[in-house]
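Peer 1: mind looking at a prediction? Sequence and model below.
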Amino acid sequence: MSGRTHVRACPERTCVGCRKRAAKHELLRVIAVAGACVPDPRSSLPGRGAYLHPDSGCLDLAVRRRAFPRAFRLTGTLDTEALREQVTAGPDSAPAS
């Protein structure tokens, strides 16, 4: 044994709103379903995901910059109301069904 402590690297992702890197567990995964941005707090839904700080400022930046269609490689606009409800409700709330 070498005596070294094995440290597991924490995966990092980039927020589509503020473009800052953060640990994956600090960001909210978002997917596109039927023309809408849907929060995926458990990171278990299939499909291409984008990551966002659970903060209304980052959400506003992402919407203004049209970051979601670009991240999902889609054209047109996406409805962000369900995502906005999740972000304003806070990280401890259950996802809207």
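Peer 2: Now that the structure is in, tell me what you want to look at. Computed from a prediction, not measured in an experiment: that's the story for all the values here.
Peer 1: C-alpha only now, for contacts and for neighbours.
Peer 2: Noted.
Peer 1: need the helices for this structure, in chain order.
Peer 2: Remark: helices assigned in the chain by DSSP state H are 56-64, 67-72, 81-89.
Peer 1: can you put the ones you listed in CSV and add distance to residue 13 and mean neighbour count?
Peer 2: Formatted as CSV, the helices of the chain follow (distance: least, CA to CA, whole Å; neighbours: other CA atoms under 10 Å):
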stretch, distance to residue 13, mean neighbour count
helix 56-64, 14, 16
helix 67-72, 13, 18
helix 81-89, 18, 17
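Peer 1: take the one below as the second:
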Amino acid sequence: MAKKIPMRMCVSCRERFAKKDLIRIVASADGTVQVDPTGRMPGRGAYVCHNPECMKKAVEHQQFDRGLHRKVDPDTIRPQLDQVKEDAPEK
């Protein structure tokens, strides 16, 4: 029997991907919002795909606010997403 693959939806393009193929943004109990590279940090999570346009749209249109159920400062999350884009291997 095949193992079930967890699927998640990108907050920007609304497409479904395997959880491991998305970037998780987590809002922790102390109010901080950050990129979760392991996918296991405690707190409410929202996912965005690796497409640079999706990342840009998610920040500009406050889509993380809806997914995380709290206000997300674009100046806080944008540099973290930029770092993820730089670290991503070229395909």
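Peer 2: Yes, it's here. As the structure is a prediction and not an experimental result, all values here were calculated from the model.
Peer 1: any chance of CSV for the helices of structure 1, columns distance to residue 23 of structure 1?
Peer 2: CSV is the format used below for those (distance: least, CA to CA, whole Å):
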stretch, distance to residue 23 of structure 1
helix 56-64, 16
helix 67-72, 18
helix 81-89, 18
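Peer 1: for residue 19 of structure 1, which of those helices is the nearest?
Peer 2: helix 56-64 (8.9 Å; CA to CA).
Peer 1: off-centre distance for the closest one?
Peer 2: Its chain's average C-alpha position is 11 Å from that of helix 56-64 of structure 1, according to CA atoms, centre = their mean, to the nearest Å.
Peer 1: so where is that helix in structure 2?
Peer 2: On structure 2, the counterpart of helix 56-64 of structure 1 by TM-score structural alignment is residues 52-60.
Peer 1: what about the matching stretch, how far off from structure 1?
Peer 2: Stretch 52-60 of structure 2, aligned to structure 1 and superposed, deviates on average by 1.2 Å (mean CA distance after the TM-score superposition for structure 1).
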